[in-house]
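J.: Okay, here's the prediction I keep looking at, along with the sequence it came from:
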Amino acid sequence: MTPNPTPASICLLRTSAIGDVTHVVPLLRTLQQAWPDTSLTWIVGKLERKLVGDLPGVEFVTFDKAAGWAGMRAVHAALRGRRFDALLQMQVAMRSNLLSLGISADRRVGYDRARSKDLHGLVINERIPARSGEHVLDAIGSFCEPLGLKQTRVRWDIPIPDEAHAWAAEQLPGDVPTLLVSPTSSHALRNWRPERYAAVMDHAATRGWRVALIGGPSAGERAMADGVLAACQRPPLDLTGKDTLKKLLAMLGRAQLLLTPDSGPMHMANAVGTKVLGLHAASNPDRSGPYSDRRWCVNKYDEAAHKYLGKPASELPWGSKIEKPGVMDLISVDDVVERYEAAARDTGLL
């Protein structure tokens, strides 16, 4: 018997958030490449399924976290009577740990002790290698290592329907160099000031770029968009609340650059090969920035560590957030304009 026989079935549990779900896709591709006959089941959030739920060769089970205990029971009912060779428990939150208790599996792979919390160690029987300094995507990719694989290639290829491409082409026609601005993170303290976004957007417009403001339909995102628009001297396209996740992927694929704080769209843009001008002060871009290329990001994380925590970032536990009021003010308009200019020159569009 081989030490690591090919599993017949694997269950992946990572329900949220959008950025982290994009990080699971390369792991999924690694499993499919190595074991094309292995049955793969992914328990994913209701919103997140709209982004990845059409990946071929995968069974999806939706977890509606807004439904509370009923949402958990629905997942357990969908999997009743089944037992997986392995469960990859890639989310350490208490809700996900409880959710995993209703999933039968011989091998239950979770995080190493340093990254465990909320009783995670009680719901697993194996752990990924203990490493520090990893990007989130690499940490998720290491979940295949206890099974005998190694993620050596990072590939997304998230399907984008033809109608999404057509819609994006209507909004952003032609080959005009385009800056998309997604100004709102789900973590409010990661957000930059509206007037600063507006200043950068005005600058890009003077350089002949098309500028479009994007975001979801929530009240908070609408309020941020309105604040940005009120401060703009050169009105951008306002596409806030008009897209879907698939349409957003298609739009990102037509743009040369995305300006955003640490957020889901950052990782979606990276997944389709679009440059990202990420704004990082509250979070460490080496851990949670755009995976493929962080050259265009503004990184004030170390400065934030000194100012708010009295020590360099190198002395903080890996993954520490510095979500303090005012932390994003460490990023100036000039900082962002400089990175925009550098990215534009690299693209050959200045």
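T.: Thanks, I have it.
J.: C-alpha only now, for contacts and for neighbours.
T.: Noted.
J.: which residues does residue 183 contact?
T.: Remark: with contacts taken as Cα atoms under 8 Å, 6 or more residues apart in numbering, residue 183 is in contact with 191-192, 194, 197, 213-215, 221, 224-225, 259-261.
J.: Please, where are all the helices along the stretch 201-350 of the chain?
T.: According to DSSP state H, counting those that start in this stretch, the stretch 201-350 of the chain carries its helices in the segments 219-231, 245-254, 264-271, 285-288, 301-304, 333-347.
J.: same for the first one, what does it pack against?
T.: Packed against helix 219-231, as judged by 3 or more Cα pairs under 8 Å, 6 or more residues apart in numbering; DSSP states H and E, are the following elements: helix 194-206.
J.: Comparison target below:
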Amino acid sequence: MKRFLVTQLARLGDIVQAIPLLQGLKKVYPDCWVEVLVNKKFSEICTLMPWIDEVVTIDFPRVGQLLVGDTASLEKAYGYLKTFYSQLKARAFTRVFNITPHYLGVFSAMLSRNNQLDDQESSEWQVYFKSVTMQWNTLSFHMSDLYICIAGLEPSNEQVRLVIDKKSKQWADEFLRAYGLQGDEIIIAFHPGASTPHKQWPRDYFIRLGKKLLETQRIMIMLLGTEDASDLCHHFGNRCINATGKTTVAQLAALLQRTHVFVTNDTGPMHIAAACGTFVISIHMGKENCFTTGPRTLRGFTVQPALPCHPCQYPEHCTAQTCKKNIEPDLIYELILRSLNPHQYSNSTMLSMDKAVVYHAGHDPMGFWDFYPLTHKKLTIDDLMHRLLRYVWKHTLDYSCTTQNSTNIQAYVQKLGITLEHFYKKNDSLKIHCCELDRALQELSALCGQGMNVCKDIIRYAPSALRFHKCLQRLAEECEKIDNALATWKERMPILRPLINTFFTHKEESTGDDIEQLAQEAYRCYEQLHTRCGMLRALAKEYQRQSMQEVTKAALQTAFA
């Protein structure tokens, strides 16, 4: 029997986003045993996931006390961790999947594995994962899909659903009855909190939204989250249900199942609500981006500021907070009405997209999770690159950089073009940006070619290193110059950062014992980047070609009409 360990030591929402991975493992390996390693603080959510056979928890507060507490002892801390990971390692897992977005997960996964290197440890997807954790705005996939790819699984359209126990459902019924609810009332829930300030929509906006709803609609407002949010209750009078700080995770899920619309920041409860089938209106500000961490549900809207600086890499340094101000209460109010009365609206019913963009979820031509604008917006080079890069990563990380033939690329671009045409408006400047991208990719490819040639020379001279040490030193300096030239493109054309960051992350992962081995690994890094640049260039040129065909066809139809 195959035994798998999934290491997710991040927060509540990250664990919920692992459900498609867990579902996929059980579907591909029906008789497998799946264990998850999680932070003890967030372990309760795992009881709602029937795909998990055993939950292993690590007590970080205890480790912290052993390291820096009043009775700190390095020896005790080391002893605790050594015993913990020795017992974990003794379970002899077939595979260990690290999906923790920081190096603590890498550390844990290494200590949990058998000594024998498994193919997952050297996975190209793990290198990509490490790269994007340094700059989340370079991620081309939804996190749940990235987890699936790390495990070597295919994307699935299967809906994510938590399984809530009968006791928690009964508790929710009794809790709501205590507020006089009989079961047919419309409940709009608010979650004003979040783990960091930059993720929190202004409280004043929640108050304005709630008051407008109470004035115009026959609804009840329910407040969820920590007790810090309870002060909002007095703004809503006796039509407010205060559940802040009063629920377990299972009870929270049960209340969310009874909720008609959930208005929330990008938080763990947002993902729980999506997995309960609740209609979710999520607000993403600062560095939060619906394309990577939005709710995985077809029942909802996601809202983001229409700003060129979003998503922000360093929101804690921003004093303007424009992204918060741009998402106004009136917009969220309109979206709530749409969710309650969908037959009265259609996507063609215009919403103002000047300050914020509203998205709804769907799938891309490869089956990956995606978000599309509710009303047509101009297609930008970033919108296009986001989807083209998914194809590049999928076909170079999965298949060891085997070149895709033109027929496959044409078929993908054709499907992508049809999808984008349905949701986006044409942008005349896109052609210029595509030409600039083509020139940049040509230059990157040329630099990669130079790097490959330098590595070949190093490999040739390495066996006689003492004799050719000056020559090898000169070649190493040439290699450094090439890398510096590649690095400049991160600022010259930011949309290329995902490719370049992954190149450098992969290069830093080199483990060769001598000059020759290091040169061989560096050659492979240049070769991979060269392949990816070529594939991305082919995709962009094919998109331009098909777009021009459509323009010509439309012009001829107009001329002969």
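T.: Right, received. Where do you want to start? Bear in mind that the values here come from a model prediction, so they are computed numbers and not experimental data.
J.: sorry, back to before: between the contacts of residue 183 of the first structure, which is closest to residue 341 of the first structure?
T.: Set against residue 341 of the first structure, the nearest of the contacts of residue 183 of the first structure by Cα to Cα is residue 259 (12.5 Å).
J.: And that closest one, what's its match in the second structure?
T.: If you follow residue 259 of the first structure across to the second structure using TM-score structural alignment, you land on residue 263.
J.: how much space between residue 247 of the first structure and residue 163 of the first structure?
T.: As defined by Cα to Cα, to the nearest Å, residue 247 of the first structure lies at a distance of 8 Å from residue 163 of the first structure.
J.: hang on, I meant residue 254 of the first structure
T.: Noted for residue 254 of the first structure: a distance of 14 Å to residue 163 of the first structure, by Cα to Cα.
J.: So for those two, which sits in the more crowded spot?
T.: residue 254 (23 against 12; other Cα atoms under 10 Å).
J.: I'd guessed the more buried one sits against residue 171; true?
T.: No: using Cα atoms under 8 Å, residue 254 of the first structure is not in contact with residue 171; the gap is 10.1 Å.
J.: Wait, residue 125 of the second structure touches residue 148, no?
T.: No: counting by Cα under 8 Å, no contact exists between residue 125 of the second structure and residue 148, whose distance comes to 10.1 Å.
J.: Residue 554 of the second structure: neighbouring residues, count only.
T.: Residue 554 of the second structure has 11 neighbours, counted by other Cα under 10 Å.
J.: dump the residue contacts of it.
T.: Taking Cα under 8 Å, 6+ apart as the contact definition, residue 554 of the second structure lies against nothing.
J.: In the first structure, what residue corresponds to it?
T.: Under the alignment (TM-score structural alignment), residue 554 of the second structure maps onto nothing in the first structure.
J.: quick one: secondary structure of residue 554 of the second structure?
T.: Here residue 554 of the second structure takes the helix state, with states given by DSSP: H, G, I helix; E, B strand; the rest coil.
J.: same question, residue 97 of the second structure
T.: Secondary structure for residue 97 of the second structure, judged by three-state DSSP, is strand.
J.: how near is it to residue 105 of the second structure?
T.: From residue 97 of the second structure across to residue 105 of the second structure, the span is 10 Å (Cα to Cα).
J.: In contact with the aligned partner of residue 249 of the first structure in the second structure, which residues are there?
T.: The criterion is TM-score structural alignment: under it, residue 249 of the first structure has residue 253 as its aligned partner in the second structure. Residues touching residue 253 of the second structure, when contacts are defined by Cα under 8 Å, 6+ apart, comprise 164, 272-273, 276.
J.: possible to save those as CSV with distance to residue 503 of the second structure and neighbour count?
T.: As requested, these are exported to CSV (distance: Cα to Cα, whole Å; neighbours: other Cα atoms under 10 Å):
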residue, distance to residue 503 of the second structure, neighbour count
164, 44, 19
272, 35, 28
273, 37, 27
276, 39, 22
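J.: Among those residues, give me the pair with the biggest separation.
T.: Across these, the two members that end up farthest from each other (Cα to Cα) are 164 and 273, 12.0 Å apart.
J.: Pull the distance from the host helix or strand of residue 531 of the second structure to the chain's centre.
T.: Taking DSSP states H and E as the criterion, residue 531 of the second structure maps to helix 515-559. Taking the mean C-alpha point of helix 515-559 of the second structure and that of its whole chain, the gap between them comes to 24 Å (Cα atoms, centre = their mean, to the nearest Å).
J.: How about stretch 126-137 of the second structure?
T.: The chain centroid and the centroid of stretch 126-137 of the second structure are separated by 10 Å under Cα atoms, centre = their mean.
J.: element containing residue 408 of the second structure?
T.: Using DSSP H and E, the element containing residue 408 of the second structure is helix 406-423.
J.: which residues of the first structure does that helix align to?
T.: Helix 406-423 of the second structure corresponds to no residue of the first structure when matched by TM-score structural alignment.
J.: Quick check: next helix or strand after that helix?
T.: Reading on from helix 406-423 of the second structure to the C-terminus, the next helix or strand found by DSSP H and E is strand 424-425.
J.: okay, and the longest helix along the first structure goes to which residues in the second structure?
T.: The single longest helix within the first structure, with elements called by DSSP state H, is helix 18-34. On the basis of TM-score structural alignment, helix 18-34 of the first structure is assigned to residues 12-28 in the second structure.
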